[in-house]
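Q: here you go, sequence then predicted model.
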Amino acid sequence: MVKKEVFRGMDESSFEGMGMDEFLAHLTSRERRTLRRLNQNPRLKQLIETVRKVKKENPKKMIKTHIREAVILPEWLGLTFGVYNGKEFKRVEITIKHLGKRLGEFAHSTGRVMHSGPGVGATRGSKFVPLK
C-alpha cells in the first residue's frame, strides 16, 4: 500500500482552491506572523510576486533566491527553487511535505566536517614514525 502524503490531514487536492486566509489557519503562529507582515518585508513580497509570474510563464524553470526565510505556500507546489546556502544554490523541489516550512530548512548552510587521522608529530606516539 502506498503512503498518501498529507499536510495536517489535508491532501494536495484540498489546497487547489484554498485562499491565503484558510491556509494561515493551518500554520503555526510564527509562520502566520511572517505572512501577515508582508508589507514590512519587501524582499519576501517581491519573491511571492516573482513566483506567481514564473509559474504562469514557465513552471519548469528553477527560481533562484537568497531569501531562506520564505514560508512555503500551497501555490508553490510542484515548483523548483534554487536556495542559496552561502556558497551555491541548492535545488529544492516543493511537495506537500514542504508546506508551512521555510526554504532555508531544505538547503543546509553548514556541511559535515570529516577529519582524518592525526598528522606526524601530533601525538607523542607518532614522533618516531619514519617519514616516507
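A: Done, it's in.
Q: from here on, just use CA atoms for contacts and neighbour counts.
A: OK.
Q: near residue 73, how many other residues are there?
A: By the criterion of other Cα atoms under 10 Å, residue 73 has 20 neighbours.
Q: here comes the other one, which I'd like you to weigh against the first:
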Amino acid sequence: MAAPKKTQKRMPRRREEFTYRGYKIDELKAMGLSELIPLMPARARRKFNRGLNRGEETLLEKIRGGDEKIRTHLREMIVMPEMIGKSIEIYNGKEFLKVEFQPESVFHYLGEFALTRKRVTHGSAGIGATRGSKYVPLK
C-alpha cells in the first residue's frame, strides 16, 4: 500500500520590484527631465541633451495627455518612465504593432519592440527545386 502524498501549498513567487540604477519606477516617474538625464545610457543622454524634435515632443504630450490610442512612426524615440504601463502602436514598415511597455523597457528605443523582419520558417521544397521533382506530375 502506497503512503499518502504530502501536499504542500506553495506560495507563488513574488517578483521583486523593478529598480533602475537604484530608483523605483514611481520615483523615476516623479523626476523631471533634468534629473533623469544623468541616469540614462550615453546615447540616450546625448539625444536628450541635443533636444527633442517636434514629433517626439508631440508624442510625449499625447502620452501625458492620456490619449487612448497612440500610433507612431518614431522608432528612434526612447521609452521614458511615463510610458510604462501604456500601450502604443509602433509602425514596423508594414503595420502598426501594439506594444505594452513594462518597467524593464525604460530607456530602450521604441523600435526594439516592433520588429521589422519576420522569422524565417523553412518549409518543403517547391516544384522544380530538387532533381527528384522533375518526375512529379503537375496535376
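A: Sure thing, it's come through. Keep in mind that what you see is a predicted model, and the values were worked out from it rather than measured.
Q: what's the neighbour count on the residue mapped onto residue 90 of structure 1 from structure 2?
A: In structure 2, residue 90 of structure 1 lines up with residue 97, judged by TM-score structural alignment. Residues contacting residue 97 of structure 2 under the criterion other Cα under 10 Å number 17.
Q: equivalent analysis for the one 10 residues further on, please.
A: Neighbours of residue 107 of structure 2 under the rule other Cα under 10 Å: 19.
Q: trace it over to structure 1, please.
A: Aligned partner of residue 107 of structure 2 by TM-score structural alignment: residue 100.
Q: on that earlier part again, contacts only, for the match of residue 90 of structure 1.
A: Neighbouring residues of residue 97 of structure 2 by Cα atoms under 8 Å, 6 or more residues apart in numbering: 89-91, 114.
Q: which of those residues are conserved in structure 1?
A: Retained in structure 1 (both residues aligned by TM-score structural alignment, their matches' Cα atoms under 8 Å) from the contacts of residue 97 of structure 2: 89-91, 114.
Q: can you give me the helices in structure 2?
A: Assigned by DSSP state H, structure 2 shows helices spanning 25-30, 33-36, 42-50, 54-65.
Q: quick one: which of the ones you listed is nearest residue 82 of structure 2?
A: helix 25-30 (5.6 Å; Cα to Cα).
Q: whereabouts in structure 1 does that closest one align?
A: Taking TM-score structural alignment, helix 25-30 of structure 2 hits residues 12-17 over in structure 1.
Q: list the contacts of the matching stretch.
A: With Cα under 8 Å, 6+ apart as the test, stretch 12-17 of structure 1 has contacts from 5-6, 74-75, 96.
Q: ok, 7 Å please
A: 74, 96 (Cα atoms under 7 Å, 6 or more residues apart in numbering).
Q: could you pull out the strands for structure 2?
A: 19-20, 23-24, 71-72, 87-91, 96-100 (DSSP state E).
Q: can you tell me the closest non-neighbouring residue to the residue nearest the centre of structure 2?
A: Central residue check for structure 2 by Cα atoms, centre = their mean: the C-alpha nearest the mean position is that of residue 113, 3.4 Å away. Closest residue in space to residue 113 of structure 2, ignoring its immediate chain neighbours: residue 99 at 6.9 Å, by Cα to Cα, 6 or more residues apart in numbering.
Q: tell me the contacts of the counterpart of residue 120 of structure 1 in structure 2?
A: In structure 2, the residue equivalent to residue 120 of structure 1 is residue 127, according to TM-score structural alignment. With contact set as Cα under 7 Å, 6+ apart, residue 127 of structure 2 has these partners: residue 133.
Q: rerun that using 10 Å as the cut-off
A: 133-134, 136-138 (Cα atoms under 10 Å, 6 or more residues apart in numbering).
Q: what about residue 48 of structure 2, neighbour count?
A: 16.
Q: burial of residue 36 of structure 2, as a residue count?
A: Residue 36 of structure 2: 16 neighbours (other Cα under 10 Å).
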